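# model this:
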Amino acid sequence: MHQVFADTILVGARVITMNPRQPSAVAVAIRGGRFVAVGDAATLMELRGPRTVVEDLHGACITPGLIDSHMHPIQGIELAVGIDFGGVRDPEVFLAMLRAEADRVADGASGGWVRGWNVDYDVFSTLPMTAAAIDAATSPAPAFLMCFDGHTALANTEALRRSGITGARTFGDTSEIVVDERGTPTGCLREDSAFDLVLRTAPEYTRDETLERVRGILGGLSASGITGGCIMDGNPGTLDLLDELDGEGPGGTATSVTRAESGDPATSEAHETVSGLPVRIVSAMAHNPGYDEERTERYLAQRDRHGARWRGGLVKLFNDGVIDTGTAWLYEPDTHGDGNSSFWADPAEFERVVARYAAAGFQIATHAIGDRAIGTTIDAYVKAGVHSRRGAPHRIEHLELLADRDLARLAQFGITASVQPLHMQWRKADGSDFWAERLGPGRAALGWRVRDMIDAGAPVALGSDWPVAQTDARIGLAWARLRREPGNPDAPVFEPDQVLTPYEALQGYTVWAAQAQGDHDLGVIAPGCRADLVVWEDSPLDVGADDLLNLPVRTTIVDGQPLYAASAA
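Presented below is the predicted three-dimensional model:
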């Protein structure tokens, strides 16, 4: 009989398999991009052939590759432009940064626009969220600033003028051009349909620039052990871009190597991608209110598109906005009397769209932050059937405020809760942040009920929502375990009864995340599964949550190929 040899054998490791039938091992063997054996070194060395690469890891830890269940690496580059205002809460500092940027672009740099992103709502606790408040700092340049959650933007007077925004407009969703008592636009723009009016007039990236930036962002993910993720936005053009990045298209092969010295893995320029997609991608297309039949049919026709390391078959819907600005859909109004509306002008149309895509075999992911948005999304899924053609359960994204009645139904019907615990980083201990203030203390104490979801038996997946929050999966793991700022033991712990164990947090980024996208051969180290893995300096289960961010990733491997290797320096 012809002997089959492994391509690679890794020995001397602590292997966390996430496979309950074989929780741990010390060696793995890989052939053709899949695990062929998991166990002890002596047994696996029987698969060693003349060309087999054998590497002794000297006690390093192996886990399945991490999966970020919710991110926006393509749409994000359109929004994460200009000044990163992350961590800025002082209005004077904010305005000073705007003045400096206005000076920089005065000679035409950046197309002459003042752009910024990751703006904390707390800046506007004392500074009005109006064009007038930033005009002096930014004029004569047009300015467009995106808040951290991507749901609210602020434009200055010149940007409004160039965009032809002179008053309120009616959209097919709950997007809003905020106006004053005279009907004059204030500069505050809520949701995509409103702020897209300004973005259309702002400078755009060329195709080559877009490819370069997306390649850099995706390449940076592997520095924290991420081997895959779900893109939660897009259109057929997004799939075209992924196909181009993939390099080969359907059935092709693509490899890349990424090395990093240091820096933010999402933005570091120290990454060099050779070719192909450096991570495995499932990409959604966003269907918004008002899409006509022709556009819907075009979207439906994309269901089976795929490449070597990406596939479609997922549609993204919105059922509300965000709590911070009163656009989340709640069972009871917030403290300002807001929270009474679906994202859809006609909520029944949401149900019809869900049914249409479900019947066509798509997996559906719905943005639902408020409790009523979650409840009505569950209603629509149950009516349409809760599983896609590939068997993947439909998903709900965010679930920041979840009612008991709907917690039980998530578990009953097996609907995935895709949650981002690191979004709690904008909360304040005294409840004065915009999110908690609108909910009041009673409902704020019910935020991000991940522990309750798991205990109830609901499927859970974890992610970042980049550029809303950091891509580094170690930060996400730490927030799930701590529910406070990692590295700051004195920081407030939000709902300590909702913390996850180290193993549960890792499940949320591996096996559970894979199951959420319908992949049962990912997120687990077992024979026959895809060889996506991370080699860590130490076990992420043993390292304290406060120290996770400093846990080195030695190597990140996709399809058995090293795509990231830490610098030997």
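# going forward, measure contacts between C-alpha atoms and count neighbours the same way
Fine.
# The closest residue to residue 310 other than its chain neighbours: how many residues sit nearby?
Distances taken as CA to CA, 6 or more residues apart in numbering place residue 281 nearest to residue 310, at 4.5 Å, with adjacent residues excluded. A count of nearby residues for residue 281, using other CA atoms under 10 Å, gives 24.
# Residue 281 and residue 228 touch, don't they?
Yes: counting by CA atoms under 8 Å, residue 281 does reach residue 228; the two are 5.5 Å apart.
# got the contact list for the residue nearest to residue 310?
Contacts for residue 281 (CA atoms under 8 Å, 6 or more residues apart in numbering) come out as 228-231, 309-311.
# helix, strand or coil for residue 338?
Assigned with DSSP: H, G, I helix; E, B strand; the rest coil, residue 338 falls in the coil class.
# pretty sure it is in contact with residue 327, am I right?
Yes: between residue 338 and residue 327 there is a contact under CA under 8 Å: 7.1 Å.
# next up, for comparison:
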Amino acid sequence: MPHASLVLRNARIYTQVRTDPWAEALAIVGDRIAWVGPDMGAADWVGPNTQVIDAGRRLVLPGLIDSHFHLLMGARALRDLQLDDARTVDEVQARLRAFADAHPEREWLTGRGWQHSLFARDGRPHRAVLDAVVADRPVCLVASDGHSAWVNTAALERAGILNGPAHQPSFGAVMMGEDGLATGELREAGMDFVRRLIPPLTRAEEDELLRRALRACAEYGITSVHNMDGDAQSLAIYRDFAARGELTLRIYVPLTIEPGTPEAAIESWVDETKDIHRAALDARAEPGEIPFIRTGCVKLFADGVIESKTAWMLEPYDDGSGERGRPNFDPDEFKRLITKADALKLQIFVHAIGDAAVRAALDAFELARKLNQPRDSRHRLEHIEVLDPVDLTRMKRKRVLASVQPLHAAFGSDPDNPWRRLVGPKRWAWGFPWRAILNAGVPMAFGSDWPVVTMNPFEGMRAALTRPKLDFSDARSHFPDHRLTLEELIAGYTFDGAFFEFQERDKGRIKPGMLADLVVLDTDLFNLPRADLEASIANTRSALTIVGGRIVHRALA
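The predicted model follows:
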């Protein structure tokens, strides 16, 4: 028996193994778990160089997996003005004024996180509101969902669109006022007119921000993320971090496919990433070290978001406008690109918020399956904020996975947010329909969508444990209750997250042979009464985070 490099003892280990769900100690050899069992057996693994850690009867879980994340995008946003918790337009103005005073050296003032609920009772974002605070420098504030921007007159003038663009984008818009001038609200691709002008960060700045983001992940016990955007540039940055030993979590990186992407670009991505391609790693005759960066997947946006009416709906929004949103892709191009990616044995993530977008993605998956022959593809729908029940049956039949973000339902449950009003009562029962999805037997994993919301996975768990019914009726009503249990949530942030990236044989459970990706929590969630759990789970933090046998965060004495 080899001596362990690390032994964790005196713990309450929730293994996620159905036949043996609890243990007291474990031993790690290299980057793998070698033994799990009772505390009295731990001494057998201790040698002269073994690090022994007493967990103090704390709860130990498999490392948390965030299945919908934007690592580099979120890192870059850390230098921006943060508006996530700004509750009034006056507060946005005050923060912008202070931010401008604190950064006289910045040519552009950028921020993110403003909520659509700011304008629930008083119009839409307008440049004049920002001009009243900063008129001499361009300002660009991105909404919390990342699908709209609020800019001032200086930014519109720099972009040459104050009088409107020569051509509106096919997806999104530069919103125009009755005076014939742009209002300062940019939706979807309309944001590109301004964003392309913002000076990029230096590589040194980018690296430091990424280090901050990685430290934050480790403090929450996040050991893996499924990134939701990717290209050669971001992949090179991640590779550099991994080569220097600075990458402290595992990252699954897709190629972002946009309208106009040639099929050859998808082929090139496969050729250039063979060393970290999921299928190639899984096909090895002998198991080897699992790289911290993996790919073998692509990401497409089928639609936008409900709050700005860019999500694609089967029936019109409930505001009397007759609008249903529209698809991001030409339907034929969408099917062609998905069929090509599937033919290359790639896993496909599709952002689909509206029920029409969900249906279009399922249609495309079905066509690809027919043309390329069935396989274990594990294609995924991301978000699924509104679902037609007919399509739930199709998801189950076609083995399509559901990747959802619990904190997004907080937007839908906010009476000041336009989500409920635009979706309308007839569709509320199938809004964020997590319980229906799970009960249908469709696999579900959870993520944050950081930086859209906090990366804190325990905030996500709180939202899923406590979410109200969308009609605000009580527990006795017949309206669907889509709350989830603690056990379901832990599974969705661990084993199910691993399954969603074809890694269920390597992580997501605590048992011999699995990767030593673990988190020791400062709170035993299973020992809290229900009321205390709901009230305090969001305050949970990692006392110890281990990735591949290496301690990446320690607050444990």
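# Alignment lookup: the residue nearest to residue 310 of the first structure to the second structure.
Mapped onto the second structure by TM-score structural alignment, residue 281 of the first structure lines up with residue 251.
# So that match: helix, strand or coil?
strand.
# again, but for residue 350 of the first structure
helix.
# That one -> the second structure?
Under the alignment by TM-score structural alignment, residue 350 of the first structure pairs with residue 334 in the second structure.
# and the nearest residue to that match once chain neighbours are set aside, what does it touch?
Among residues not flanking residue 334 of the second structure along the chain, residue 364 sits closest, at 7.4 Å (CA to CA, 6+ apart). Neighbouring residues of residue 364 of the second structure by CA under 8 Å, 6+ apart: 334-335, 338-339.
# likewise residue 385 of the first structure?
Neighbours of residue 385 of the first structure in contact, by CA under 8 Å, 6+ apart: residue 358.
# Top of the contacts of residue 281 of the first structure by number of neighbours, please.
residue 228 (30 neighbours).
# Please name the nearest non-neighbouring residue to it.
Take residue 228 of the first structure and drop its neighbours on the chain: the residue closest to it by CA to CA, 6+ apart is residue 280, 4.2 Å away.
# Repeat that for residue 517 of the second structure.
Spatially, and ignoring its direct neighbours in sequence, residue 517 of the second structure is nearest to residue 547 (4.3 Å; CA to CA, 6+ apart).
# So what's the residue count around that neighbour?
Residues near residue 547 of the second structure, counting by other CA under 10 Å, number 26.
# cool, residue 46 of the first structure as well?
Number of residues near residue 46 of the first structure (other CA under 10 Å) recorded here: 12.
# can you point me to the longest strand in the first structure?
In the first structure, with assignment by DSSP state E, the single longest strand is strand 310-318.
# how much does that strand stray from the second structure?
Following superposition, strand 310-318 of the first structure is found to deviate from the second structure by 1.1 Å on average (mean CA distance after the TM-score superposition for the first structure).
# quick check: that strand aligns to which part of the second structure?
Strand 310-318 of the first structure maps onto residues 293-301 of the second structure, going by TM-score structural alignment.
# what ranges do the helices span in the stretch 1-150 of the first structure?
Applying DSSP state H, counting those that start in this stretch to the stretch 1-150 of the first structure gives helices spanning 41-44, 75-79, 91-105, 131-138.
# hey, which of these is tucked in deepest?
helix 131-138 (a mean of 20; mean count of other CA atoms under 10 Å).
# What helices and strands are in contact with it?
For helix 131-138 of the first structure, the contact count by 3 or more CA pairs under 8 Å, 6 or more residues apart in numbering; DSSP states H and E identifies helix 91-105, helix 157-163, strand 185-190 as packing neighbours.
# Against residue 349 of the first structure, how distant is the alignment partner in the first structure of the residue nearest to residue 334 of the second structure?
Using TM-score structural alignment as the criterion, residue 364 of the second structure maps onto residue 380 of the first structure. For residue 380 of the first structure, the distance to residue 349 of the first structure equals 11 Å [CA to CA, to the nearest Å].
# ok, the spatially closest residue to residue 506 of the first structure that is not a sequence neighbour to residue 505 of the first structure distance?
Distance criterion CA to CA, 6+ apart; nearest residue to residue 506 of the first structure, sequence neighbours excluded, is residue 477 at 6.9 Å. Using CA to CA, we find residue 477 of the first structure at a distance of 6 Å from residue 505 of the first structure.
# Likewise for residue 138 of the first structure?
43 Å.
# List the residues that contact the counterpart of the residue nearest to residue 517 of the second structure in the first structure.
Residue correspondence to the first structure (TM-score structural alignment): residue 547 of the second structure is matched to residue 558. Residues near residue 558 of the first structure by CA under 8 Å, 6+ apart: 33, 65, 227, 278-280, 531-533.
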